[in-house]
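Q: predicted structure and sequence below. I'll ask about it afterward.
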Amino acid sequence: MPARTRLARTTAALGTAVTLCVITPLAAQAETPTPRHLTGTLADGATWIADVPADWNGTLLLFSHGFGPTVAQDAPSDATRTELLAEGYALAGSSYDPKGSMWALESAERDQFATLDAVKGEIDEPRRTLSVGQSMGGLVNARIARDGAGRVDGALGLCGLVAGGTDLDNYQLDAEYAIARLLLPAEDLKLVNFTSAAEASATATRLTSAVTTAQSTPRGRARVALAAAFLNLPAWAPGQERPAADDWAGQEEQQYAWLAQGLLSFVEGGRYAVEQSMGGNNSWNRGVDYAGLLAESVHAPQVHALYRAGGLDLQADLRTLTRGAAIDADPAAVRTAQRTSSAGQGLGVPLLDVHTTADNLVPVEQENRFADRVRAAGDAGLLRQAYVERQGHCAFTTAETIAAVHAVEHRVATHHWAGAADPAALQKAALALGLDGAAYVPYRPAELTVGR
C-alpha cells in the first residue's frame, strides 16, 4: 500500500492522533544533524579549523599542512576535502605557531595534538583518529606516527619530507655548492647563514642565472647534470615524455627544465626559513668526498656520459669540489634539527607513505632513507610505502588519496595490512571510486644521495 494512502487511512481512524503524526516527524527533523565548521585558537596563537559532516562516520582525520604560510588547513586539497566529507569523515588541522618561521617544526606536532584535544572537546569522541600529512606536513605526520600512540590510530603521509631537515639541507647544499664552485669559480657566493629572505633570493637568482648560461654549452650541461645528481633531481619534468634510460642528454634537459622553473628560489627560500627555525645553519660539506657522493647517485652514469661528451675531466671537477668544501654547521642548529625536524626513530602506529616517482621538491629517494631508519628501530612491520608514477610534488589525484586513506583505515580496523597497501590493491581501489584516475605502480626508489 502506498505510504500516503496508509497515512491517510491512519489519520481518519485515529482522529485526534493526527497531531502526534505531525509532531513526531517535525521533532525528528529538528534533531537531524547538520554539517559543522569549527574554529579556535591555541595557547601559542595557532589557529585550528575542523569540518564535521552531518553523517559523520566516526573517523577523524588530523591534517598537517606543508611548507608555506602558517594558515590552518584540514585537507590536502579542496577536491579531497569535498570527497572526504561526502564519505562521512570529519577533518581537522592547525596553522602551527604563526609567530615564527614557515618551517614551523618547533610547534607543529604540539599544535596538532592540541588541535586534536580542542576538536574532541567540541564533538563526540571519534571511533578512530588518523593523522594525515603532506610535504613538510608529511614530516610532522611521521613524527605523530612515532609519538602519537594512544592519540592517533594510524597515519598517512603524502609526498612527505621524511628524511628530515638536516638531510634536506645537506643534499641541497651539495648541489648549490657544485653550481657555485664550478660555474661561478671567481665569486664568493653566500650559500648558508642567510640574514634575510632578500639575501637568500639574491643567491637563488645568481645560481639560476649560472645554470641558464651553462645550459648553452656541452660542458655547462655536464656540470648542470652533476649538480642535479647531488640534488636528487628527477630526470622527468611535467608535460614531457619520460626520456629513455640511456638518453643522457634528454634526461639533463628535463632536469634543467625543473631548475629553469625557479626551483632554486624555492630551495634558498626554504633554507632561510629552516635557518630561522634552527637558530643557525644545520648543514655542512667539510669532509665530503664528492667522488664518493656521485658514485652513490642513480644519476652517475648520466653524469659520466655527459662529461665525456663535453670533453671535461669529471675527476678533476670532483677533486675541486672536495678540496674546496669548507662549510661547517652550527652544532646547536644541528641539535635543534634533530629534536624538531627528524623522524624515523620508530613508529607507534601503522604508517602508509605515498610518493610520486618524480618529485622535484621532496625527492622520492627520501622514502628509502626513512625506511632504513624505521627498519633500524625495529618497526618495519608498521610501515608501508606506495608510489604513483607521475611528475611533480604532491601531484596526487583525489582518488589516489582517498584510496590511501581507506588502506590505512583497513589496517587500523583489522590490525593487518593484508595487501591493502600493495600497488595493485591501491590502484584497483582508487579506480573503483570513479573519480579522477590513478597511477599506483610497483616501484623501489634509489638511495638518497647526501653527504655525511
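A: On my side now, so go ahead. Numbering: from 1, shown residues only.

Q: make it CA atoms for all contacts and neighbour counts henceforth
A: OK.

Q: for the protein, which segments count as strands?
A: Along the chain, counting by DSSP state E, strands occupy 36-41, 47-52, 59-64, 90-94, 128-134, 154-158, 351-358, 383-391, 440-441.

Q: contacting residues for the residue nearest the centre of the chain?
A: Nearest to the mean C-alpha position of the chain, by Cα atoms, centre = their mean, lies Ser135 at 1.9 Å. Listed by Cα atoms under 8 Å, 6 or more residues apart in numbering, the contact partners of Ser135 are 65-67, 158-161, 362, 394.

Q: with Thr357 instead?
A: With Cα under 8 Å, 6+ apart, Thr357 has these contacts: 364, 387-391, 443, 445.

Q: comparison target, given below:
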Amino acid sequence: MTSTRPRRRTGRAAAAFGCCAALAVATACGGATGTGAGSAGAAKAAAPHARHYAGELADGAAWIADVPDDFNGTLMLFSHGYGPLQAQNAPDAMTRDAFLKRGYALIGSSYSGSSRWALNVAVQDQFATLGAVRKKVGKVGEPKRTIAWGQSMGGLVNSLIAQRGKGRIDGALSSCGIVAGGIGFNDYQADGDYAINQLLISGTQIKIGGFSSDEEAAASGKALANAVQSAQSTPQGRARTALAAALRNQPDWFSGQQPPSVHDYEAREKQQAEGLVKLTLPFTLGARYQVEKAQGGPVYSNVGVDYARLLRYSSDLPEVRALYEKAGLDLDEDLRRLTRHARTEADPGAVRNMERTAVPSGRLAVPNLTLHTTDDPLNPAPQESAYARKVRGAGDGGLLRQTYVHATGHCTFEPANWLAALKALEHRLDTGSWGAATEPQQLNQAAREAAEGSYPPFVRYTAPELVGVRGRTGTR
C-alpha cells in the first residue's frame, strides 16, 4: 500500500515544533500549538459562560468539569496525552471554548500513578471520572449522549475506552493516537534507534533502552540526534539516515509550507533528518524511561527480526534505494548487518504488562472516528493502517472511520477540525450510518461553517504500512 498524500500547498507551517523541541520530554507535543500535554489543563477557571468543577478520585487522580449554562445534553470525556499528570478536559483553550459555547460539557482526569505513561490506570480513571462527575454535578447527571475524545497517548486511551465503553459512552473521537498499540510503538522507534547505532555510530554504541532515569534517557536522545546531524555531511550518512528514518516511520515533511516532491529524495531525506534531530529522537528517547518505568522494564526486542523484510513494507523504499545507489553503498549488506547483530531482548513481564494495558484488541463497542495529520513526526499516520487492519480483523470495520488533515506536526488541529470531526461522528450516532459525513468535502464544509478561523484542510489519504509492525513474524 502506498501513500496518496496530495502534494499541494498548505497554510499550516511547522512553527509549532519550536515549542515541542523546547519542552522536550517534560510535556507531550500535540495541541494546535504543538504542546500535547495540553494548554487546556493549565486553565484554572472555566469560560465565562460555563461553571467549573473539580474533584478527586479514590486513587488520587484529579478530575475537572466545565459545564455551560446552556448545556446541550452531550457530555465530552477527554483523554489527555503523554506529559505531566494534570487534569485536562480539552486539547487546548481555544478548542475548549469553541465546544463550550456550543453547549458541550467537558470533563477529564489527570490519571494517577508514578509515570507519565499512565496506560495502566488511564482507562480506569477516565471511567471513574465519568461516574464521579455524573454523580456530583447534577446538571450532567443524565446526559442525552456521552462521547469520549482524546489525543496522542490519549488517542490510545480513547481507543481502549471505545473498546470497553459499552453502556458508558455512545461514541469515540480519537486523534493523532498511538492506535497501533504500545508494543508496536516501541518496536519501530527502537528499530530506527538501533539502525542509527549500527550504521552511524563508530565505537561505543548509544544506550536505547533499560534506562535508570529521565536524564539518562534524554542524554541518549541527544546523542542519537547528534549522530544523525553529523551524518548529513556525507552521501553515505544521508543514505543510512534514510534507512533509519524508514524503519522509524519518520515522515518526509517536517517544516516549510509544502512537502518535497515525491521523487526529490535528497529533499525528503533532509526533512526526515530535520525531524529526527529537532524533535523525534530527543522526545521519544527522553520519554522511554517513563514507558519502561510504567511497564516494569524494557519492552523492545529485535531478536530474530529480519530487517530486509521490514523494509519491504516501507513506502520509503525507493528513496532508500536511490540514496544508497548514489552513495555507492550496498543496501543488502547493511540490512544483513542489522539482522546479524539483532540481539536485544525485552523483559517478558514488561511485555505482558504492555500487552494487557496498552494494545487495542481491535474490537469496538461504539463507533470510533480517528483524526490524524498526514505528516505526524511523533505518532505517524501509518499507525492508522495498523489499527484499521486490526479492527477489520475483529469484525468491527463498520464502526471505524479514519480522517486526515493535510498538515505536518503532531496533533496540529484547529477548533474547526475538531468541530467538523465531531459533527461527522454525531451524524453516525444520529442516523446509524456514516454516509458521506467523513468525506473530505463534507468535513471541510463543516469546518468552514464552524467559523472558528483557519484550519488545515481535510484530504483523502491512504496511510502507508506501519513498518516494524507489518513485517515482524510471530507474536509478542
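A: Now that the structure is in, tell me what you want to look at. Please read these numbers as outputs of a predicted model, since none were measured by experiment.

Q: and which of the contacts of Ser135 of the first structure is nearest to Ala210 of the first structure?
A: Val362 (23.0 Å; Cα to Cα).

Q: please report how far the nearest residue to Leu77 of the second structure once chain neighbours are set aside lies from Leu399 of the second structure.
A: Take Leu77 of the second structure and drop its neighbours on the chain: the residue closest to it by Cα to Cα, 6 or more residues apart in numbering is Ala148, 4.6 Å away. Relative to Leu399 of the second structure, Ala148 of the second structure is positioned 15 Å away (criterion: Cα to Cα, to the nearest Å).

Q: Val405 of the second structure maps to what in the first structure?
A: Here Val405 of the second structure is matched to Val388 in the first structure, going by TM-score structural alignment.

Q: dump the strands of the first structure to CSV, plus distance to Val405 of the first structure.
A: As requested, the strands of the first structure are exported to CSV (distance: least, Cα to Cα, whole Å):
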stretch, distance to Val405 of the first structure
strand 36-41, 22
strand 47-52, 17
strand 59-64, 9
strand 90-94, 12
strand 128-134, 8
strand 154-158, 7
strand 351-358, 9
strand 383-391, 12
strand 440-441, 14
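
Q: closest to Gly269 of the first structure out of the ones you listed?
A: With Cα to Cα as the yardstick, what comes closest out of the strands of the first structure is strand 128-134 (18.8 Å).

Q: for whatever residue of the second structure lines up with Val152 of the first structure, give me its contacts.
A: If you follow Val152 of the first structure across to the second structure using TM-score structural alignment, you land on Ile169. Neighbouring residues of Ile169 of the second structure by Cα under 8 Å, 6+ apart: 145-148, 162, 366.

Q: which of those residues are retained in the first structure?
A: Counting by both residues aligned by TM-score structural alignment, their matches' Cα atoms under 8 Å, the first structure reproduces these contacts from the contacts of Ile169 of the second structure: 145-148, 162, 366.

Q: distance of the alignment partner in the first structure of Asn197 of the second structure from Asn281 of the first structure?
A: By TM-score structural alignment, Asn197 of the second structure lines up with Ala180 in the first structure. When distance is defined by Cα to Cα, Ala180 of the first structure is 18 Å away from Asn281 of the first structure.

Q: counterpart of Thr59 of the first structure over in the second structure?
A: That one, Thr59 of the first structure, aligns with Thr74 by TM-score structural alignment.

Q: residue contacts, its match?
A: 103-105, 143-147.

Q: need those in TSV (columns: neighbour count and distance to Thr357 of the second structure).
A: Below are those laid out as TSV (neighbours: other Cα atoms under 10 Å; distance: Cα to Cα, whole Å):
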residue	neighbour count	distance to Thr357 of the second structure
Gly103	20	33
Tyr104	23	30
Ala105	29	28
Pro143	14	29
Lys144	11	30
Arg145	16	27
Thr146	20	23
Ile147	23	21
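
Q: tell me which of these is nearest to Tyr53 of the second structure?
A: For the contacts of Thr74 of the second structure, the nearest to Tyr53 of the second structure is Ala105 (11.1 Å; Cα to Cα).

Q: count residues in the vicinity of the counterpart of Tyr307 of the second structure in the first structure, would you?
A: Alignment note (TM-score structural alignment): Tyr307 of the second structure maps to Tyr290 of the first structure. The local packing of Tyr290 of the first structure (other Cα atoms under 10 Å) involves 24 other residues.

Q: skipping adjacent residues, who's closest to the match of Thr59 of the first structure in space?
A: Nearest to Thr74 of the second structure is Arg145, by Cα to Cα, 6+ apart, at 4.8 Å.

Q: and the one you found? What does it align with in the first structure?
A: Checking TM-score structural alignment: Arg145 of the second structure goes with Arg128.

Q: so that match versus Leu60 of the first structure, what's the distance?
A: Taken as Cα to Cα, the span from Arg128 of the first structure to Leu60 of the first structure is 6 Å.

Q: what does Thr357 of the first structure give?
A: For Thr357 of the first structure relative to Leu60 of the first structure (Cα to Cα), the value is 29 Å.

Q: before we move on, what about Arg373 of the first structure?
A: 28 Å.

Q: more neighbours: which of these two?
A: Taking other Cα under 10 Å, Arg373 of the first structure and Leu60 do not tie; Leu60 has more neighbours (26 against 18).

Q: ok, now which ones touch the more buried one?
A: Here Leu60 of the first structure is in contact with 89-92, 126-130 (Cα under 8 Å, 6+ apart).
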